[in-house]
Every structure is written in C-alpha cells, then in structure tokens.
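[1] Coordinates for the following, if possible.
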Amino acid sequence: MNVLVPYITRWSGEDTAPFRIVARRNGIGYADETLGERDSRGILWTRTPSRHGQGKPVFGQIHGPRQRRAMRNLLCQVCAGPADQSTDGVLWILQDQRADWPGWPNRMGVTEPPICLPCAELSARLCPALRRGRVLVRAGAHPLAGVLGTQYRPRLGTPVKTETGLVTFDSPHIRWTLAAQLFRELDNCTILETP
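    Below is the predicted model:
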C-alpha cells in the first residue's frame, strides 16, 4: 500500500544530532558553528540532515530545510511542484479558524507552505488535522515575514531557552532565535469553497 507523504514531512532518518548553543556578541550561535548555518540575514537555522525517504515518515513533524524551500519558492507543500496561482493570488489550505477574528486570515502568519489544487483535494481527504474543518484561501499578498523558532535569552555563559513562536525579521529577538521554519503573512485573502 502506497502512503502519500507530503514533501515537507520529516522522516525518521532525519533526526537532528545533538548540538550546543552559546552566546555570541549579538545573539546565539553553535559552539562549533560552520559556514552555511546562517542565512543571508544572519539568522541561525536548526541543523537538520536531509535524508528524504529514509526511515519512516513522521507525520505532523516538519522538515525545516524542505519547508524553507517550499515557502521561499511558493512550492506545493505536498508534491513540491508549483503552488496554484491565479489573479486572486496563491492557494493555501488552512484549518478553518474564521471565528478567531473578523477578517481572518488577513494579517495571519502561516508556516504551512502553499498548495496546488490536486494536492489540496487529496489533503482534504487524507490529512487528520484538516478533517476537523478546512478552507481554501487565495492570498493576493503573502510576503516572507519571519521565522518560527526557539528564542533564547542571555545568561552567564550559556543562553537559556524562553519560548517557541513566530519572530519577525525586524524583531530584536531574531538574533536570539534558533530558526526552524519560515513564515509568510497572508493578506488580501479570498476564502474559497471547502474542497
């Protein structure tokens, strides 16, 4: 039996090796940091090996580097092909949270990459998280806005974890954040029929 495994799903063979975070002059770093562990903005990223397809899929856990690629390039989170786009914007499938605030999902940060229409239909049927209610959303504006990551604060010698959450690129906390995923802020949204 073939199981559909979304592109951004982490596999059991992609476990992260142990690491040690240290305080630097303006934020955090790895004790043994190497070139390429920060992006062009200087943000430190979680070390995650890329062994797509090795082991078993760990549904509900995201592979950071593949999520970043899909978010940066507006690729479908399931098949990694181009996300569906129209004159109304790029397509997302989201858990239905319209009761959260008037105008939802405008101004909402999302870590879920966009999706193509065939994969949206499959996801609506197969994804347990979407069975409780979902909507298709076209976002006319969807700028990259920051990261989802673990924040640290300085403490004598060793930084201490404080919380995990969304941190915008312009936040002073970004240098004290170990980033795991990118997020985009959706705006100019149109809610479509539920698949």
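
[2] alpha carbons only for contacts and neighbour counts from here, please
    OK.

[3] buried ones in the helix or strand that contains residue 122?
    If you go by DSSP states H and E, residue 122 is part of helix 117-126. Going by neighbour count (16 or more other C-alpha atoms under 10 Å), the buried part of helix 117-126 is 117, 119, 120, 123, 124.

[4] I'd like to know which elements that helix is packed against.
    Applying 3 or more C-alpha pairs under 8 Å, 6 or more residues apart in numbering; DSSP states H and E, one finds that helix 117-126 contacts no other helix or strand.

[5] Could you also give me the structure for this next sequence, so I can compare it with the first?
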Amino acid sequence: MSTAVPTQFTWKGKTVPYIAPWTGEIREQPRLERRPLHKGGGIAYVDEHRLYDRHAGILWQRMGAVRGAGTPILAGVNSRRQRQAMDRQLCQVCGVTTYGRADGRHLYLLAEQKGRPIVEGEQTASPPIHQACAAEALRDCPHLHEGAVAALVERPEPWGVAGMLHDPASLAPRPSAQRGGLTFLPYTSLRLLWTVAHLDVVSLHGCTSVNLDELLALTA
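    So this is what the prediction gives:
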C-alpha cells in the first residue's frame, strides 16, 4: 500500500491525472513473433525483455515511466501506472492511496452515457478515485460530460486485462468494437496468449450507488 504523495502536474490550469501518459513516455511497439510452445506459445516481442514486458505471464504494451516528460495526453492512459493504480488502489487522478475511509470502501467513477448504475460484478479498467478528485474529474474530463456513474465498492477483485487481440495466423491486430478497440479478457482465457495487454481490469463487489449531485455538493 503506497502512502507517498506523487508530484502533481497541471496543464493549462487543469490537473494532469496520475494515469495520463506524456508524449515522452510513448514507446514504439516492437514487432511480434510466435513464441515456441516450450516457452508457453502465443505471441512475444522479437526483442522481449523478460523482466519488463510481461506481468503474470501476460505480454504488456511497452510504455515509459517519466511523468512530466513532454506534453500530457489527457485522453490516454499510461499502462504501467494504470496497472499500479489497480494493484495498489491508488487514485487515478492524484496517485495517492484510496485506503483510509472509515467504512473501508473505495469510490469508483465510470463513464456511462446511458446512466446505467454500477452493478455487482461489474468489470472496469478505471482505477479508484478520491471524492474531491472525482468532483474535479467530473468538471474537467470531456468523456465524463457525456455521462457518468459512481459507486462505493467494498471489494475490487482481480479479473483480467483489456488488450489488443491478434490473429494467431497472421499476427495482425483484431480490434474490438469497444472503446479503443480493446478486448476484455478474464485471466482464464486462452486468448490471452494472443493478446498484448493495455489495461488491468477488476470486478467490483459490494457496490453502493453514489448520487453525483450529492458528491459534487460535498466537495463544493
């Protein structure tokens, strides 16, 4: 559990979210090849680095970790920090732990154009968020202006990843119809062998809906 307070960056008067990537962090993605069966099969990078390119045996998108380098990409996500935020329950905006509430729960804020509430077992790639940071995000984040829902969650549990699936024959990307072209896959899926993970995904349990107007009023 992290207690350190990360450096807070701003851009044009707005807070740059902790999980947002910067242009100086973008890396050219290496060429893919088939991995021999005796090494697990599926796909691998031609110059794969064992300690950095895989997590829990899954191939991950390459991304630097130099916050503040270049220009922020506010609509993007740094894969490494997103995974760290999910693993450690860090706020997606400020990067500080979301542990510490008296009720032991964590606040989650998700984009939802139709206003559908967060349901039991919901899968999400959005890390938790502090109440004050949620109010800031609702004000500044364009995709949340199209609709958002929030819930207090008792147990966020590891579920899988969202990644770019590749064709086993040609190794060509197979984008999904979901946002960003990513496919959500549980850890039990054999298709993970042919996937480059971009985002960590958890399932949410013990969910209690939060009224956004009340949340904004509490932070006014």
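
[6] Figure out how far the helix holding residue 122 of structure 1 is from the centre of its chain.
    19 Å (C-alpha atoms, centre = their mean, to the nearest Å).

[7] Same question for stretch 51-68 of structure 1.
    Here the centre of stretch 51-68 of structure 1 is set off from its chain's centre by 12 Å, with C-alpha atoms, centre = their mean.

[8] Over to stretch 201-219 of structure 2?
    On C-alpha atoms, centre = their mean, the centre of stretch 201-219 of structure 2 falls 18 Å from the chain's centre.

[9] do the same with stretch 41-61 of structure 2
    That offset, for stretch 41-61 of structure 2, works out to 19 Å (C-alpha atoms, centre = their mean).

[10] how many neighbours does whichever residue in structure 1 pairs up with residue 98 of structure 2 have?
    Matched to structure 1 by TM-score structural alignment, residue 98 of structure 2 sits across from residue 83. A count of nearby residues for residue 83 of structure 1, using other C-alpha atoms under 10 Å, gives 22.

[11] so the longest strand anywhere in structure 1 aligns onto which residues of structure 2?
    Using DSSP state E to define each element, structure 1 has its longest strand at strand 177-191. Residues 195-209 of structure 2 are matched to strand 177-191 of structure 1 when aligned by TM-score structural alignment.

[12] tell me the average deviation of the matching stretch from structure 1 after fitting.
    Mean deviation of stretch 195-209 of structure 2 relative to structure 1 after superposition (mean C-alpha distance after the TM-score superposition for structure 1): 0.9 Å.

[13] Please enumerate residues in contact with that stretch?
    Under the contact criterion C-alpha atoms under 8 Å, 6 or more residues apart in numbering, stretch 195-209 of structure 2 has outside partners 43, 58-61, 79, 82-83, 86, 117-126, 149-166, 184.

[14] switch the cut-off to 6 Å
    The contact list for stretch 195-209 of structure 2 (C-alpha atoms under 6 Å, 6 or more residues apart in numbering) reads 59-61, 79, 83, 120-125, 151-166.

[15] middle-most residue in structure 1, spatially?
    residue 111 (3.4 Å; C-alpha atoms, centre = their mean).

[16] Structure 2: which residue goes with that one?
    By TM-score structural alignment, residue 111 of structure 1 lines up with residue 125.

[17] returning to what we had before: may I see the buried residues of the match of strand 177-191 of structure 1?
    195-205, 207-208.

[18] I'd like the residues you listed written out as a markdown table, with distance to residue 70 of structure 2 added.
    Converted to a markdown table, these look like this (distance: C-alpha to C-alpha, whole Å):
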| residue | distance to residue 70 of structure 2 |
| --- | --- |
| 195 | 29 |
| 196 | 25 |
| 197 | 24 |
| 198 | 21 |
| 199 | 22 |
| 200 | 25 |
| 201 | 28 |
| 202 | 30 |
| 203 | 34 |
| 204 | 35 |
| 205 | 38 |
| 207 | 38 |
| 208 | 39 |
